[in-house]
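K.L.:
Just a sequence and a predicted model for now, questions to come.
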Amino acid sequence: MLTALSIRDIVLIEALDLDFRSGLGALTGETGAGKSILLDALGLALGMRADSGLVRNGAAQAVVTASFDLPNDHATAELLHENGLSAEQGEPLVIRRIIKADGGSRATVNDQAASASFLKELAPHLVEIHGQHDDRGLLNPRGHRALLDVFGRIDTAAATAAHREWRSAEDRLAGAIAELETAARDREWLEHAVAELTALGAEAGEEATLAAARADMQKGARLAEDLSAVSAHLDGSDGGAAQLRQAARRLDRIAAEHPLLADALAALDRAVIEASEAEDKLAAAHDALSFDPVRLDDAETRLFELRAMARKHRVEPDALADLALELTERLGRIESGGQGIARLEAEVTATRAAYDAATAELTVARTAAAMRLDAAVASELAPLKLDAARFRTTVAPLAEAQWGPAGRDRVEFEISTNPGAPFAPLIKIASGGELSRFILALKVALAEEGGACTMIFDEIDRGVGGAVASAIGERLARLSARAQLLVVTHSPQVAARADAHWLIAKSHDGIVTRTGVTVLDADERREEIARMLSGAAVTDEARAQAARLLEAA
């Protein structure tokens, strides 16, 4: 609930600090005393457009601070978390709005910077303002379905989930159809590309292998004469290797004759081994660098084909194998696309049927809840002197384009103010006094089903008196048992029902006019109610009547 409101330099209010409590609070005062200023100030804290004209003449800025005491599980806790703002459990929610006289404004929530749009998002969870000129809240048809759902305790979770699945299936189907149409346009190209790539049969790493083999063969062609000459020196019975072996065998017969001969033999043995290794290496090199014009031509032709195909498809040669697989799969999807589309169409049909079933249940539940709400409102109309009026909750189908997570129903509150008169939206046919009483009757009927923690009724009793004003006061008092209520009123019957009473009055010191607010004690309350009964001159009869009203309350 709203626990405190601090105002600095708003219009005629220089400095004002108000503390509030639960129950019904009445704000009274003569016309023009400045009651609307209080509501404007609170509106600023709730995200209303910042108007520099609200800054008191001569002041540099205006400041409004509103404090709320909320339960830990209040909806605002999640909103604060989603917007990166913190709130300590058990601590009040403090909203501050500053408006500069030269334009511009800023806001904080618990001393953390916040935008005006975020304040507007918080506002419905904190305060409801109802009055005959209110074109939001209960008078806005866009919110009627949600109000009926809350009243009827209707759970829309199943419909929301079914709607999500249905739309998701439709999106998948649309995507598959678009892909199939695009692929179908490319079918001829795909068939040719797949055939071409399949015929080529490229393998990963093939280009590097061919390039290395071609390079070796080209080297072999260049080194063939030298390799042959070297082999001639080593190979054959007269070659160097054979001569070393012969020398080693002959030296072996006389090596025992002297140590130096033995050393020479050892050296020859090593030379023979090295020569043999050289022969093996030369043979291997000859094989590796063997020059075959046919093989070289084949390698160069294959390389040309691989690289040409890679340029054509704008990929690296090593990627041709993967590309062939990818295009083959795309072609396969085209050929089997009809089956996939049929499967997705079946999914859309099934999920649509699930949504239809879930929303049909919502419609039944809303229709039943509408009948209960109509009866509840009807029971409130006679005491408010709206005997001839009728109220109904219309539950009608929406166009398919408007179906959504909350169902397929349009819900609107309508009234007929006279017998035989057609039903129409509240705001279009009710007079100011009737409209305010309809709002009260509807709010009383909906009250047990929750809402903001604080409700403000702005002159909802205007244009009525006597028994009707008493009935209004009784219903406001009933509402205040479930939520904090503040009422701006000119009715003594309503003011007498209040648990707390504030008097709003202007004062003038000859230079500056100011608006002030005074908390009234029991005697002051009786005097103010007497003034409301009799006018400027308060009579003893008015005081006696005021006392009777207070006692009856």
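P.N.:
Looks like it came in fine.
K.L.:
Only C-alpha atoms from now on, for both contacts and neighbour counts.
P.N.:
OK.
K.L.:
which residues touch Asp292?
P.N.:
Met217 (CA atoms under 8 Å, 6 or more residues apart in numbering).
K.L.:
start to end distance for stretch 471-488?
P.N.:
16 Å (CA to CA, to the nearest Å).
K.L.:
Can you tell me what sits against it?
P.N.:
So stretch 471-488 is contacted by 1-2, 21-28, 35, 383-384, 437, 440, 444, 447-448, 453-461, 493-495, 497-498 (CA under 8 Å, 6+ apart).
K.L.:
In a helix, Glu527, correct?
P.N.:
Yes - assessed by DSSP: H, G, I helix; E, B strand; the rest coil, Glu527 belongs to a helix.
K.L.:
For it, which non-adjacent residue is spatially closest?
P.N.:
Arg543 (6.5 Å; CA to CA, 6 or more residues apart in numbering).
K.L.:
Would you agree the one you found is in contact with Ala530?
P.N.:
Yes - counting by CA atoms under 8 Å, Arg543 does reach Ala530; the two are 4.9 Å apart.
K.L.:
ok, back up a step: check the offset of the host helix or strand of the residue nearest to Glu527 from the chain's centre.
P.N.:
In this assignment (DSSP states H and E), Arg543 forms part of helix 540-552. Mean-position distance between helix 540-552 and its chain equals 56 Å (CA atoms, centre = their mean, to the nearest Å).
K.L.:
try this one next to it:
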Amino acid sequence: MLTRITIRDFAIIDSLDIELSEGLSVITGETGAGKSIVLDGLGLCLGDRADTSMVPTDAARSEVTVAFDVTNNPQAQRWLSAEALDDEDQCLIRRVIHQNGRSQGSINGRPVTRSQLESLGSLLVGIHGQHAHQQLLKPTTQRRTLDNYAGHDEALQTIKVIYGHLQSVIAEIEQLGGGDDQEDRKALLRYQLEELDASALSEAAYAELNQEQKRLASAGELIECCQHVLDSLYDSDTAAHSLLANAQRQLAPHETSDPAIAEANELFANAMVQTQEACQQLRHFADGLEIDPQRLSEVDAKLSQLNDLARKHQTEPDQLEQVADTLRGTLEALESADTRLAELNAQKTQLTQEYLTASARLSKSREEAAKHLSAEVNKLLSELGMPGAALFIRVIHNPNATPSIHGQDEVHFDVCTNPDQTPGPIQRVASGGELSRIGLAIEVATARTAEIPCLIFDEADSGIGGAIAEVVGTKLRLLAQHHQVICITHLAQVAAQGHTQLQVDKQHQQGHTQTRMRLLNDNERLEEIARMLGGVEITPATRDHAKEMLKRAE
């Protein structure tokens, strides 16, 4: 609830610091005294746009601070916690407007944006004026008002759970893809894999084929070269092997003459052995060589095919086998996705049916609640001096509508203010005074289930008087059993119903005008009620009437 309002240099308010209590608090005062300015200051803290015209010319800035106790407001507590702005059960909101147009806002001492103030404000206070019931005119609020009145939390939770599961399934289906594009991609992958599996070689096999091509391409040249080497080293009479053998025979008798000769002769012997082994290996290689143009053509064709495949897949020929493995993994993933997609689509069908069933059940509950709420409001409207007025709550169910967390209903609050009038949207049909009373009737009818703990009525009694004014006052007092209610009023019948009364007056001192607000004690309150009844001249009879009204209210 709202516990304190502190204002400094705002419009014609120099300084104001007022504490507020539970129940019904009425704010009274002469016309033009500045009662609504206090609400304008409160509105700034609730996210209204800043207006530099409200900053006095002799002040550097305007400052408004409001304090709330959110002990019994779980919605506000959750919001504050989610925004990391919580401070136990207290909520202190401050707004500053500078002469240069700059404004600042803070919640519990931490800077916030105007959007954050507006978001939190909608959970703290509902302001109802002649011309705009800020929240009630919104379709979302109309639906929520009906749902709160119906009390079908379990049905709403069921919808919420099913909707959450359904959205998760739909998101996964979209992530996995599907459709014609997916099938085309799989067909391409299969074709590419068939081509690669038929032709691609491992890195080692490609290296071996490449080596074979080089061998076949130079076979004649290699055979000729090998034969020439064998002739010069082993086969001819002047071959190196023969020369080494002759040198060894000549040096053998002289080995004892000097160790150097023996050592040299041993090296020649080793050279003979190595030359013989090398020539045998070379001969074996040359004997295995053959000039095979057909095989060379086959190998060239294979290498050309591998190079073409490598260019197609933008890789090297020796990497084609790895490319095939990668494509195979992709295809397997897509094919397994088909299995998962089939499962998901089955889940989607089942969840959709569950959602439709739950949505229809919720809609029936709303329709039933709409009948009862309309009846209660219409009874109250009659008591509030609008006997020909009626509220019509339309619940339009569309099973083909896109699922939402709130079901598939549109909820509309339509009204007619005269028996022969066609019902229409509440914001278009009702006048300012009528709208105030309709809003009050809805608030009273939904008092036990309404979410906002603090309700402010700015001249909700506009355009009424007499017995109806007293009814309005009693309804506001009844509403205060479940909410903190603050009401600005010009009517004594309404003011007398308040648990506490605040007076706003305007003072003129040394050419300076300022507004002040103060809490009235019992005697002061009696005088204020009498003033509201009798005008300029307050007679004993007027005071007795005021006393009787206050006593009757108690």
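P.N.:
Received the coordinates, thanks. No experiment lies behind these values; they were computed from the predicted model shown.
K.L.:
Let me see the TM-score of these two.
P.N.:
The TM-score (TM-score structural alignment, normalised by the length of the first structure) is 0.81; 549 aligned residues with a CA RMSD of 4.6 Å.
K.L.:
Drop anything exposed from the contacts of stretch 471-488 of the first structure.
P.N.:
Burial by neighbour count, 16 or more other CA atoms under 10 Å: within those this picks out 1-2, 22-28, 35, 383-384, 437, 440, 444, 447, 453-461, 493-495, 497-498.
K.L.:
circling back to that earlier point, have a look at Arg543 and Ala530 of the first structure and say which one is more surrounded.
P.N.:
Ala530 (25 against 19; other CA atoms under 10 Å).
K.L.:
Doesn't that one belong to a helix?
P.N.:
Yes - Ala530 of the first structure: assigned to a helix according to three-state DSSP.
K.L.:
what about Gly233 of the first structure, helix or strand, and which?
P.N.:
Not quite, residue 233 of the first structure is His, not Gly. Assigned by DSSP H and E, His233 of the first structure belongs to helix 206-234.
K.L.:
Determine the set of other helices and strands touching that helix.
P.N.:
Helix 206-234 of the first structure sits against helix 240-254, helix 259-288, helix 293-313, with contacts defined as 3 or more CA pairs under 8 Å, 6 or more residues apart in numbering; DSSP states H and E.
K.L.:
Which of those sits closest to Glu82 of the first structure?
P.N.:
Ranking these by proximity to Glu82 of the first structure (CA to CA) places helix 293-313 first, at 48.5 Å.
K.L.:
Direction-wise, compare that closest one with helix 206-234 and give the angle.
P.N.:
Orientation check (axes from the mean of the first three to the mean of the last three CA atoms, to 10 degrees): helix 293-313 of the first structure against helix 206-234 gives 160 degrees.
K.L.:
compared with the second structure, how much does helix 293-313 of the first structure deviate?
P.N.:
Mean deviation of helix 293-313 of the first structure relative to the second structure after superposition (mean CA distance after the TM-score superposition for the first structure): 3.4 Å.
K.L.:
Flag every buried residue along that helix.
P.N.:
296, 299-300, 302-303, 306-307, 309-310.
K.L.:
ok, which pair from those residues is furthest apart?
P.N.:
Leu296 and Ala310 (21.2 Å).
K.L.:
before we move on, back to that, helices and strands around the helix holding Arg543 of the first structure, which ones?
P.N.:
Partner elements for helix 540-552 of the first structure (3+ CA pairs under 8 Å, 6+ apart): helix 492-496, helix 522-534.
K.L.:
From the rest of the structure, what touches the last one?
P.N.:
For helix 522-534 of the first structure, contacts defined as CA under 8 Å, 6+ apart pick out 490-492, 495-496, 501, 503, 537-539, 542-547, 550.
K.L.:
The second structure: matching residues for that one?
P.N.:
Counting by TM-score structural alignment, helix 522-534 of the first structure pairs with residues 522-534 of the second structure.
K.L.:
mean distance, that stretch to its aligned residues in the first structure?
P.N.:
Mean deviation for stretch 522-534 of the second structure: 1.7 Å (mean CA distance after the TM-score superposition for the first structure).
K.L.:
Helix, strand or coil: sort out the closest residue to Leu334 of the second structure other than its chain neighbours for me.
P.N.:
Using CA to CA, 6+ apart and skipping the chain neighbours, the partner closest in space to Leu334 of the second structure is Lys186 (7.3 Å). Classification of Lys186 of the second structure by three-state DSSP places it in helix.
K.L.:
now the helices: where do they sit in the stretch 1-150 of the first structure?
P.N.:
35-45, 75-82, 116-126, 144-151 (DSSP state H, counting those that start in this stretch).
K.L.:
Can you give me the buried ones in the last one?
P.N.:
Neighbour counts over helix 144-151 of the first structure (16+ other CA under 10 Å) mark 144-145, 147-151 as buried.
K.L.:
What of the third one?
P.N.:
Along helix 116-126 of the first structure, these residues count as buried under the neighbour rule (16+ other CA under 10 Å): 116, 118-120, 122-124, 126.
K.L.:
how many other residues sit next to Ala101 of the first structure?
P.N.:
19.
K.L.:
er, Glu277 of the first structure actually
P.N.:
When neighbours are counted by other CA under 10 Å, Glu277 of the first structure comes out with 12.
K.L.:
would you list every one of the helices in the stretch 301-450 of the first structure?
P.N.:
For the stretch 301-450 of the first structure, applying DSSP H, counting those that start in this stretch gives helices covering 320-381, 426-429, 432-446.
K.L.:
Of these, which stretch is the most buried?
P.N.:
When the helices of the stretch 301-450 of the first structure are scored by mean count of other CA atoms under 10 Å, the highest mean neighbour count falls to helix 432-446 (a mean of 22).
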